[in-house]
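Enquirer: Below: sequence and its predicted model.
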Amino acid sequence: MYSPAEKTSERSLVLITGASGYIGGYVAKDALKAGYSIRLTARTPKVETLRKEYGSEAEIVPLDDIVSGDYSEALEGVSAIIHLASPLPASGKHEVAASEHLRFSLDGTMNLLRQGAAMGVKKMIICSSILAVTDMDNMQNAFNSNHTYTAEDWNPTTTKVLLGSEHHPWWVYGASKAIAEREVWKFANEHPEIDFTVFQPGFVYGPTSGVSIPPRGSSEIPSTPFLLYSNIFKLPFKTGFPPVVPLSVDVRDCARAHVLALSAPPSTEVGRKRLLLSAPSFTWAQAVEHLRTVRPELRERLLSEAEINETYGAMPIGGVARVDCERAKEVLGFSEFISWQKMVEDCVDDLLEVEKGWKFD
């Protein structure tokens, strides 16, 4: 499944940030399977949980401030960085302000990259978002158009616009990711000795089990699986999530891509490894129709087509936008993404198990 770790490199120790998160948990475990040694950073409250999770398989370094914290201990002896730490919109019970999102995405990323460069790290892999590629000012057309997204597409948002007025949390998240990524590529131009890969995954769904810290309630599960959950099931509460997000990728493919990037050949052209990750698009109506067939016992819990149409109003939900992932397949050496049908099935099966232990406030 994976290319072997680079035995020819002087070191095969990989620093992973955000390993207590949804994607990060999979990345850390997949990196171990691929033969790498891993070191994980985590906020102090999560350190002990990660130590119990990984035991002697991983080093855990406490780091509470990604924006201005000292990474020298975490970077000692490291040959590659996989940077995943970033808060999602409406994380937990509290929304994250636009200025804070920008601090985490921009200042937090650049703090790590600058210190990594100073410590001689030669490979840096960053997780951005498909929202850094799409124009969030026209969200309907961004996802429901005949456009095919490529690495040449950019979210045009500026810092001035981001901080100048109120925006939807997902708009803020996408804007901060785009602004941060532009700075990453400027930094890459200044450091040709470092091999950079930046991923733009679609909305990440799939099973949540097996990651480092299991959720205790619906407000604690990763936002994107709950986005799927809340758009296909009848729920006794409102979620505030946007209804139309057809561009997506399975969390297992997303993690696999980050690990494969560790052994992918370097590019001589800055920005060449800006890699989009997305499986074929689907709509919530298609997901419900599929589940009615493969999980007939859930029919009473699933939204009807009429209820979906009522929720979305006049907004088209065709999900006809496409993502060109050929460059990612070429660079990483894998052929196909997990189908949206399997992704939906596995995500729902997992969440139905998880919800048995939920405690609602």
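Expert: Nice, I can see it.

Enquirer: Please count neighbours and contacts with C-alpha atoms only from this point.
Expert: Will do.

Enquirer: Give me the contacts around stretch 172-191.
Expert: Contact partners of stretch 172-191, identified using Cα atoms under 8 Å, 6 or more residues apart in numbering, comprise 88-89, 98, 101-102, 105-107, 109-110, 128-133, 136, 154-159, 162, 194, 196, 198, 270-271.

Enquirer: Just the buried positions in stretch 11-26, please.
Expert: Of the residues in stretch 11-26, those buried by neighbour count under the rule 16 or more other Cα atoms under 10 Å are 12-26.

Enquirer: this is the comparison structure:
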Amino acid sequence: MALHDNPNHALPKDSLILVTGVSGYIASNIVFEALEAGYRVRGTTRSAGKTMTDVFQSSKYEGVVVAHMDKEGAFDDAVKGVHAIIHAASPTQWSSDPEEVVRPAVNSIKSIMTSAMKEPTVRSFVYTSSSAAAITPKPNQEYTINKDSWNTEVEAYTTEKGDPALVYSASKMQAEHAVWDFAKQHNPNFVVNTVVPNFNIGRIIGKGSNSSNVILDVFRGNASFMATFPPQYMIDVVEDARIHLAAAIDCTVVNERIFAFAYPYNWNDVLDIFRELWPDKDFMRNNPELGRDISRVDNALSLKLLRKWYGTESYTDLKESIKQQFRSIQEL
């Protein structure tokens, strides 16, 4: 689906967009959508073997290495001449120690935003946050998620050791706080927005990443991930990528937390879809104790951007996202 022409276009076609962590699930889809829309993309990875040039195969794409993104000046070269930055990279450590996760996440924000301020061409900065920055899912409980929602339940793990999932959540919360704190303190010449996505499902580009393999693991009968991902919302990864791109190029979107939440789901829903699509295969039994995410989310802006820039009238549903994910696996 082509990007629509719009008078609110802040970045003309062929502008250069920096996307960090391009070997990641969401970031690789952001790059794909940006190239499809006619932009040039510079993508960062931590090592030369993951620059993804063989995957994107486009003259408008270049891969660069930023080995230690939490170091001061790490992005000075990467930001040269770019018009927008989408910072999708996160520390890869899965650790109980916040020194190994939280500190690098926060320092990477300071590093890339400081580098961006040195480069006069930068017009917009978008950070890929996470639902974990806003909330810990609570099945069967009613609550509202909006721009003022922060996951204070994990605040202790910004300094204390704990379950790696909680430390990761703390890192995303602190990193997004760091984005807004930096913007407030330094008043940069570029627009700042964050995208707060929930669980992504759908198209895999390249070899995929750990987060893109969860659905496949459940398909194969591995139930270990189910406890890590309780009932919550999902979003198709392509639509998440398009929301990121819209946040970077739409001049009317300023200082927004954009919640990329489409529909609530649980693993029973996934298993039911598996049985429908593959009726001859045996799958693990449903868990009647799973519960439902019945929270209310202020996700109007994300759908508004999809409608405005892509003509999308409703989010892609769980079944179609699963079909797209397995279709892309077959094409790899």
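Expert: Now that the structure is in, tell me what you want to look at. Here the structure is a predicted model, which means the values were calculated and not measured.

Enquirer: After superposing, what score do the chains get?
Expert: For this chain pair, the superposition-based TM-score is 0.85 by TM-score structural alignment, normalised by the length of the second structure; 322 aligned residues with a Cα RMSD of 2.9 Å.

Enquirer: Residue 91 of the second structure falls within a helix, correct?
Expert: No - in this structure, residue 91 of the second structure is coil, not part of a helix, as judged by DSSP: H, G, I helix; E, B strand; the rest coil.

Enquirer: which residues touch residue 250 of the first structure?
Expert: 204, 205, 206, 279, 337, 338, 340, 343.

Enquirer: And the helices in the stretch 101-250 of the second structure?
Expert: Listed from the start of the chain, the stretch 101-250 of the second structure has helices (DSSP state H, counting those that start in this stretch) covering 131-134, 164-186, 214-219, 224-228, 237-249.

Enquirer: Kindly compare burial across these and name the winner.
Expert: Highest mean neighbour count among those (mean count of other Cα atoms under 10 Å): helix 237-249, with a mean of 26.

Enquirer: which residues in the first structure does it align to?
Expert: In the comparison with the first structure, helix 237-249 of the second structure aligns to the range 251-263 (TM-score structural alignment).

Enquirer: Now do that stretch: distance to the chain's middle.
Expert: Chain-centre distance of stretch 251-263 of the first structure: 11 Å, with Cα atoms, centre = their mean, to the nearest Å.

Enquirer: How many neighbouring residues does residue 343 of the first structure have?
Expert: Burial measure for residue 343 of the first structure: 22 neighbouring residues, criterion other Cα atoms under 10 Å.

Enquirer: just the strands in the first structure please.
Expert: With DSSP state E applied, the first structure shows strands at 13-17, 37-42, 58-62, 80-83, 123-127, 148-149, 195-201, 203-205, 248-250, 274-277, 322-323, listed in chain order.

Enquirer: Residue 348 of the first structure: which of those is closest?
Expert: strand 203-205 (9.6 Å; Cα to Cα).

Enquirer: Once you drop chain neighbours, what's closest to the aligned partner of residue 325 of the first structure in the second structure?
Expert: Structural alignment (TM-score structural alignment) places residue 325 of the first structure against residue 299 in the second structure. Residue nearest to residue 299 of the second structure in three dimensions, not counting chain neighbours: residue 259, with 5.1 Å by Cα to Cα, 6 or more residues apart in numbering.

Enquirer: Show me what that neighbour lines up with in the first structure.
Expert: For residue 259 of the second structure, the residue aligned by TM-score structural alignment is residue 276.

Enquirer: which residues does that match contact?
Expert: With the criterion set at Cα under 8 Å, 6+ apart, residue 276 of the first structure makes contact with 130, 150, 151, 199, 200, 201, 202, 323, 324, 325, 327, 328.

Enquirer: Show me what the fourth one aligns to in the second structure.
Expert: Structural alignment (TM-score structural alignment) places residue 199 of the first structure against residue 195 in the second structure.

Enquirer: Surely its match is in contact with residue 244?
Expert: Yes - distance between residue 195 of the second structure and residue 244: 6.5 Å, which falls inside the contact criterion (Cα atoms under 8 Å).

Enquirer: Hmm, residue 283 and residue 219 of the second structure touching each other?
Expert: Yes - between residue 219 of the second structure and residue 283 there is a contact at 7.2 Å, judged by Cα under 8 Å.
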